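Asker: structure for this input, please:
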Amino acid sequence: MRTEGLVKRYGRREVVRGVDLQARGGEVVGLLGPNGAGKTTAFCMVAGLVKPTGGSIRLNDHDLPRLPAYKRARLGVGYLPQEASTFRKLTVEQNVRAIAETLPLGRKERDVLVEERLRELKLEKLSGQKAYTLSGGERRRLEITRALVLSPKFLLLDEPFSGVDPISVSEVRKIIRSLRDRGIGIFLTDHNVRETL
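Answerer: This is a model prediction of the structure:
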């Protein structure tokens, strides 16, 4: 995946200027900078949530700015926002199943997929728990699990360590390394260089 000269303006205010990013499968690339530097806006443009003013976004042979967010997701672009993105009143399993329901699978295939994904990030013991009761680290694991249901080729993780306790930061780092080792390309943002590195 590659961006070149990514620009976003709101009226006369330029919030992103000339961002170039590139990652291959199995690479982790960090976009570091202080709050308000445009990191989240850049990610939202790549994910299809914000239309760029200029520049290009490519995934293999696909020109992404022309595609809506759901088509980008089908091509393998996953996005985890900094803010909580779970369905708070659903259980952990229901959260994962809600994403699996978007796939053209039969019931048995869907059940197997949900079980596999819950097991993958050790969420099976929490499967009946409501999402709003999860710790920051458990919530982040659930969000990553939901993204993995769609078999992404690239994941955009916006401040993945935000709102996560120090022990869970270590867990999230391990998860990121395991995703990288599986060949998933990862872009992540953060304002804390030390924590990220």
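Asker: please make it C-alpha for all contacts and neighbour counts, starting now.
Answerer: Noted.
Asker: which parts of this structure are strands?
Answerer: For the chain, the strands defined by DSSP state E occupy 2-10, 13-22, 28-32, 54-59, 62-63, 77-80, 154-158, 185-190.
Asker: for V96, find the nearest of those.
Answerer: Of all those, strand 77-80 sits nearest to V96, with 14.1 Å by C-alpha to C-alpha.
Asker: centre of the chain versus the closest one, how much separation?
Answerer: Taking C-alpha atoms, centre = their mean, to the nearest Å, the mean C-alpha location of strand 77-80 is offset from the chain mean by 3 Å.
Asker: now swap in stretch 181-197 and tell me
Answerer: 11 Å.
Asker: okay, buried residues for it please.
Answerer: In terms of neighbour count (16 or more other C-alpha atoms under 10 Å), stretch 181-197 has its buried residues at I184, G185, I186, F187, L188, T189, D190, H191, T196.
Asker: for comparison, sequence B:
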Amino acid sequence: FRYRNNFHLKQAHGNPRIKIQNLSVGFSNRLLLDNLKTEILNQENVLISGENGSGKSTLLKSIAGLQKYEGKIKRYGRLSLAFQNSSDSFLKTTVDEEIQLSKKKAFNHYLDDQRQIERWLKKLSLDKLLESSVYTLSGGEQKKLQILLLVIQAPEIVLLDEPFSGLDKKSVLNLISLLQESRSTKIFISHQLFGLDKIISSAYLIKNKKLIKMENIS
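Answerer: Next up, the predicted model:
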């Protein structure tokens, strides 16, 4: 397994947000993840890579409490998971209703100024879609809205499963800039590595059921 980018990882410092101890997950007598151990720090931005079927999404679901596992996962703070299918995240009908709900539900207030939100709506080309149904948006528009809503809600931990799939390079860079404004600890699963050097502080590879910390991505 080879990465197409080559960048050194930034150092993160701070208190733990997630502690994983002796984590194992299996399906139908097949062990998928075996005895994983790691700590993810406050405001750390983590990339998890690996072959298809290696257990990346399973690990995210375990951290989110949506997957049975053996071992311990300690989470320090509130957590949100950005599903691969963006529409699964929506609770309201229109774009504006989703934004207003996220403002009401916000855990922290990193992006609560209406002018800031309007600036990002315009930058993400969502400003003309406020009265549109979220279910009539294109897949790319749903992805952009999903991540904007997460940044407005501002939980302490955000899990992002393929957040950039199907997006052009300009949209990817805009979303990375938006995510850089968030102080949440973020864990990314992404086959799309373009632009991630601007935000990633740690990277792991899942291989042979183990979680391997990497010094750089090359």
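Asker: identify, from the buried residues of stretch 181-197 of the first structure, the entry nearest to R110 of the first structure.
Answerer: I184 (21.9 Å).
Asker: quick one: contacts for the aligned residue in the second structure for the closest one?
Answerer: In the second structure, I184 of the first structure lines up with S184, judged by TM-score structural alignment. Contacts were defined as C-alpha atoms under 8 Å, 6 or more residues apart in numbering; by that measure S184 of the second structure touches N42, Q43, E44, A154, P155, E156, I157, V158.
Asker: what separation is there between S184 of the second structure and S177 of the second structure?
Answerer: To S177 of the second structure, S184 of the second structure is 14 Å away according to C-alpha to C-alpha, to the nearest Å.
Asker: how close does the lengthiest helix in the second structure sit to the first structure?
Answerer: Identified as the longest helix of the second structure according to DSSP state H is helix 139-153. Here the mean offset of helix 139-153 of the second structure against the first structure after fitting is 2.6 Å, by mean C-alpha distance after the TM-score superposition for the first structure.
Asker: and that helix, what does it pack against?
Answerer: Counting contacts by 3 or more C-alpha pairs under 8 Å, 6 or more residues apart in numbering; DSSP states H and E, helix 139-153 of the second structure packs against strand 79-82, helix 95-105, helix 169-180.
Asker: and the angle for the longest one with strand 185-189?
Answerer: To tie it back to what came earlier, the one meant is helix 169-180 of the second structure. Helix 169-180 of the second structure runs at 150 degrees relative to strand 185-189, counting by axes from the mean of the first three to the mean of the last three C-alpha atoms, to 10 degrees.
Asker: whereabouts in the first structure does stretch 41-53 of the second structure align?
Answerer: So stretch 41-53 of the second structure sits over residues 24-36 in the first structure, by TM-score structural alignment.
Asker: roughly how far out does the matching stretch sit from the chain middle?
Answerer: The chain centroid and the centroid of stretch 24-36 of the first structure are separated by 12 Å under C-alpha atoms, centre = their mean.
Asker: pull up the distance across it, start to finish.
Answerer: The first-to-last residue distance of stretch 24-36 of the first structure comes to 27 Å (C-alpha to C-alpha).
Asker: tell me the contacts of I99 of the first structure?
Answerer: I99 of the first structure neighbours (C-alpha under 8 Å, 6+ apart): R146, V149, L150.
Asker: ditto for G50 of the second structure
Answerer: Contact analysis of G50 of the second structure by C-alpha under 8 Å, 6+ apart lists F1, K56, L205, I206, K207.
Asker: same check for these, but in the first structure.
Answerer: Retained in the first structure: K56, out of these (criterion both residues aligned by TM-score structural alignment, their matches' C-alpha atoms under 8 Å).
Asker: from the contacts of G50 of the second structure, which ones fall inside helices?
Answerer: Here DSSP H is the test, and these give K56 as lying in helices.
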